[in-house]
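Engineer: Pasting the sequence and the predicted coordinates here, then a few questions.
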Amino acid sequence: MSAFTVYFCGTGSHRFDDSNPNFWNGELIATLASHTGGREFVDWIVVDGPGSGNLQDDALFVDDGDHLKVTGTLFGTGWNENVQHALQVIKGKSNWARTKLTEQQYEHLKQAGIPIPDASAAGSWFWRTYDYGERAVTPQALQEQLIKQMRKPLIPSVVNLVGWSRGGISCHMLANAMVADPQLRDVPVNIFAIDPVPGVGNIQADRVQLGANVKEYVGFYARDERSKGFACVVPVTAFGTRMSIFPLPGRHATLVGNASADGASTGKVLPEPGMIVRHFAETCLKRWGTALDKCQGLDDQALETCHQAMAAADSQYLALRQQSYTAITEGSQQERIVHHGLNPTEFSKVANEGMQTKEGLGLRQLTCDSYQSLH
């Protein structure tokens, strides 16, 4: 089996957050990517989230248009291009490359003694611009060649998607883009989503519904998140998709390793939800064919200890419902707002007999047996 894995970072997050001090053991998506075996672009990619600062622009397989950080954070601009980038990497073919050298690249080559032409100036002294020359080889051309040589077969036999926040929604978008693509429509997809949140005004079918190409969907959701604009999505799936969703105490970032008392700063006060999510992300990815190392490997006793710690700290988790990343809260003290497909509803009401855990987000008491569907 040839598995390809895509890691979608959340809004404002990027691949270097495995060392972000706000996450006591590394932000989950960046950490999982850093622990993945094989070769980047050949076996896996990690995609920076909207509003993270365009750190990956130069390596994208599509032109993302250089979106502003603030619009990425507020509206998610750039995530359509992120999805298209991932789609092209899966197919092993870019449709864009930055062929012009930047000033930084030009200076680096000059300082290294590489024989390249001097930069040429154009325009008046006031509006002068510089041409730093052409790249001999673009990053995209290099990655395409590596994919062609090292990925056998070129089109993976299965694609595993992992994402947090808007990165979780990006998983939905990519799965739907794949089923609409003649080359990829028959490739099975597995999704592991952590508190997928699209943001205000972003409830469209391709973000909240999934096709029959998705064979398994696993989602973990933050029970105590109440920030305005942070309504999460439980997608409607096709008949036959194996679906398992779980509620965990904590805020949006708690589930990916922010263990602080307020769910936003530093500290290791409430680490258990993040530990559980990481453990089952590793469990599912390995079962789906992704090569991972440095796994937690929690056993049943360790999981039960986590459950006991969460129960003992329940009052601290409930207090998080007063916090907000956006200064305003939404929902009620008892219930978070959720979009089940296109329909808004209350958190605990998302459940049905077709789910592996029929109680869905209404599950009140987690035990080791609750996760049987994930092994």
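Structural biologist: Looks like it came in fine.
Engineer: going forward, measure contacts between C-alpha atoms and count neighbours the same way
Structural biologist: Fine.
Engineer: Contacts only, for Gly12.
Structural biologist: Counting by CA atoms under 8 Å, 6 or more residues apart in numbering, Gly12 makes contact with Gly49, Pro50, Gly51, Ser52, Gly53, Gly72, Thr73.
Engineer: and the comparison structure, right after this:
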Amino acid sequence: MERKDINTNNSNENLSVSIQSSKSEDDDGIVVTIYFNGTCSSIEDATPREMYPDGETISTTREKTIGAAYGFDGPGSGSKLHKEYSNATQIGLGWGIEKNIATVINDLAKLRNEQKIKRVNIAGWSRGAAAGISCAAQMAQHPKLKDLPVNLFAIDPVPGFSNVDQHNTTIHNNVKNAVLVYAQNERSAGFGAVVPIPASNNHESKIKYIGMPGHHATLVGNPYWRNGTHFSGKKDINLPEPGKIVRWMLHQFLLQYGSGIKDPVKLTRQQLLDLFENIFSKKTDFISVQDESYTTTQKHGTERKVAHGRSWFNNYLNKAIPMYDKTDVVNELHQFILDHTNDPVDLNKFFSDVIPLEKNWTDFETNQPIPDIDIADDSDKNINIEKALTNSISHGSDNKREVSPPKQNDPQEGHEDLRKQLDQLKNEKQKLQKQFEILQNELSSMKTEHSVGLYHKEEILKKLSQQLNKNDDKIALFEDELKTKEATINNFSSKLKEEKKNNAALTQQLEKLQAEKSELENKLKIQSESTERNKLELKNEIDIFNQFIQMGYILQSNRGIFHRHGTAGKKNAKDMLENIRKWHNLNSQATIQEFSNQLKLIMTDKLNGNYYPHSLKTYVLAFYHYLQDKMNNKESSPQKYFAKFEEMDSDQIKLHYYKVIGKKLDDDDFGIHKYPHLDRF
């Protein structure tokens, strides 16, 4: 077949680009397929070897692609594009990825001037998967490429620490279909995956998030432990099933959207069910790989840590994908195949059955909403909210006993009691008045009878005298009792008015205290959230420091691309990391400034290296400068300073070190006259 080179500069060894007459080319234009390999992975991984018995998935698919295709080797692969970024820190931080993406963007823009492009299909693994997400996002912002349809297949997208940005965490509406597959058993620190979310104006993309058992490399064809068949005396494992299923999904996805693949993987429904049955039977082996790590093991959370958008706070993989760990089903794809009897399996239908992410995730350990990453700090740093709230609650409790005394002295209930007694006294008064009126009537009646001469004079006078005496005594008695009752009523009425007045004042005071309590509770909540965020930020910086030292100073590459250090130096580095961990355990409320002070103490220890660019002390010095920028809200990274120190000799680095620890130098101290441009400290 006729081949034509698309790459105009033809300068990158890791870039394979070609156009062939194939099914991917028709009257509507060509389909361009782009592949991004992961860190230290290249097209050479298409060749079977111990770690990849059937070849690595991206590399083998890239090699089999028919039609217009771009292929990029990963950082640390030794390709020409990445040779300038060959030390451990640069490889660990993924330097060179942006050059790959820039090459794709520029060449696609040029190619579109020459040929009609129908769509672009992108596939990648690890950092290559994150690069694929970023490439699609940057295409959406390019004037010549933003309307070009994109289909994306990302296998375990891991950008690496300090590399999470708006591009690899956002999917724009130029992406028509996206499938993201995540390794459920990966627990290496620094290997947190990104879960990209749709842009705010993107209501078109179909995004499928899928979980698959295995560690980071299991998904692309490594069926063993991360670095080979044997690991730390543990039993041999063989977990090829996830890699076969993922490769099948990738090939079917690319074929669905017009990419040409020679001899694509084909699996029947029964073959897929058999593979899933094998996965289920090896559940303990899949769980065991969680204890092995590329770096150090993830410290927090039982599930794998991920970035939801650009936020890392308490975000875990079980928020993005359905988990089936308590069932006899492996994952969502397994359930789909069980529910549908079509053969071959309608994978396009499965990919189209999208389950949207929750907009607001909650912390699975506390079941509380995850705070936004840019939550504001409390403006008053000196207020002791917890103490203020405690005093307020205590003060409020004393007032509460005055406002709400025991039931028999309750002002409201006392008010009702007074009302009842007052009504009773009024009734008694009415009875007395009626009796008094009866007595007066009886006296009038006696007088009338006397006047008409019905009785003898002596009898009438005697009877009248007796009756009058009795009635006068009775009336006097009732009048005294009535006065006493009226005085009691007046006294109770006065008390009732006073109680009402006091109750109103106390109610107002209580409402004021409750408002103050509510305000203090809100401040405490903000302070607590701020404290928790500060703790998480400190832990994150310590994790970055740990990974920076681990990947840049301690670990070595089997390919000989890492700067090597002696046994004593590595031991000092590990002891230093252990001391930092112990310090953090004892000072969980510490600030980033206090961590920075610890680094200054470490730099004064003579055991921590000399002043050469790759010394442990130089690594600590670079990270110290990065923390200063961090606290001053400046965009920075530890590798920025490390790269600067790599260009200096030991005297220059020593001058920077002395400036940090505040030590003054004499003019003739180790050749200070050689560097007049530096400050004299």
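Structural biologist: Thanks, I have it. Computed from a predicted structure; not experimentally measured.
Engineer: hang on, the earlier thing: how about the contacts of Gly12 of structure 1 in a markdown table, adding neighbour count, distance to Thr241 of structure 1 and secondary structure?
Structural biologist: Converted to a markdown table, the contacts of Gly12 of structure 1 look like this (neighbours: other CA atoms under 10 Å; distance: CA to CA, whole Å; DSSP: H, G, I helix; E, B strand; the rest coil):
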| residue | neighbour count | distance to Thr241 of structure 1 | secondary structure |
| --- | --- | --- | --- |
| Gly49 | 31 | 27 | coil |
| Pro50 | 32 | 28 | coil |
| Gly51 | 24 | 32 | coil |
| Ser52 | 20 | 32 | coil |
| Gly53 | 19 | 35 | coil |
| Gly72 | 20 | 31 | helix |
| Thr73 | 21 | 31 | helix |
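Engineer: ok, so of those, who is nearest Gln104 of structure 1?
Structural biologist: Gly53 (17.0 Å; CA to CA).
Engineer: For the closest one, give its distance to Thr77 of structure 1.
Structural biologist: To Thr77 of structure 1, Gly53 of structure 1 is 12 Å away according to CA to CA, to the nearest Å.
Engineer: what helix or strand is the nearest residue to Leu333 of structure 2 once chain neighbours are set aside on?
Structural biologist: Nearest residue to Leu333 of structure 2, sequence neighbours excluded (CA to CA, 6 or more residues apart in numbering): Phe350, at 7.4 Å. Using DSSP states H and E, Phe350 of structure 2 sits within helix 347-352.
Engineer: And the strands in structure 1?
Structural biologist: Secondary structure of structure 1 (DSSP state E): strands located at 3-8, 44-47, 120-122, 129-131, 158-164, 189-194, 214-222, 232-234, 242-248, 337-340, 343-346.
Engineer: Which neighbouring elements make contact with the fifth one?
Structural biologist: So the one you mean is strand 158-164 of structure 1. strand 3-8, helix 28-34, helix 166-179, strand 189-194 (3 or more CA pairs under 8 Å, 6 or more residues apart in numbering; DSSP states H and E).
Engineer: Residue range in structure 2 corresponding to that strand, please.
Structural biologist: Aligned by TM-score structural alignment, strand 158-164 of structure 1 corresponds to residues 119-125 of structure 2.
Engineer: how much does the matching stretch stray from structure 1?
Structural biologist: Once the two are superposed, stretch 119-125 of structure 2 sits an average of 0.5 Å from its aligned residues in structure 1 (mean CA distance after the TM-score superposition for structure 1).
Engineer: Now do that stretch: everything it contacts.
Structural biologist: Under the contact criterion CA under 8 Å, 6+ apart, stretch 119-125 of structure 2 has outside partners 30-38, 58, 129-132, 148-157, 220, 254, 257, 259.
Engineer: Mind checking which of the residues you listed are buried?
Structural biologist: When the contacts of stretch 119-125 of structure 2 are checked for burial by 16 or more other CA atoms under 10 Å, the buried set is 30-38, 58, 129-132, 148-157, 220, 254, 257, 259.
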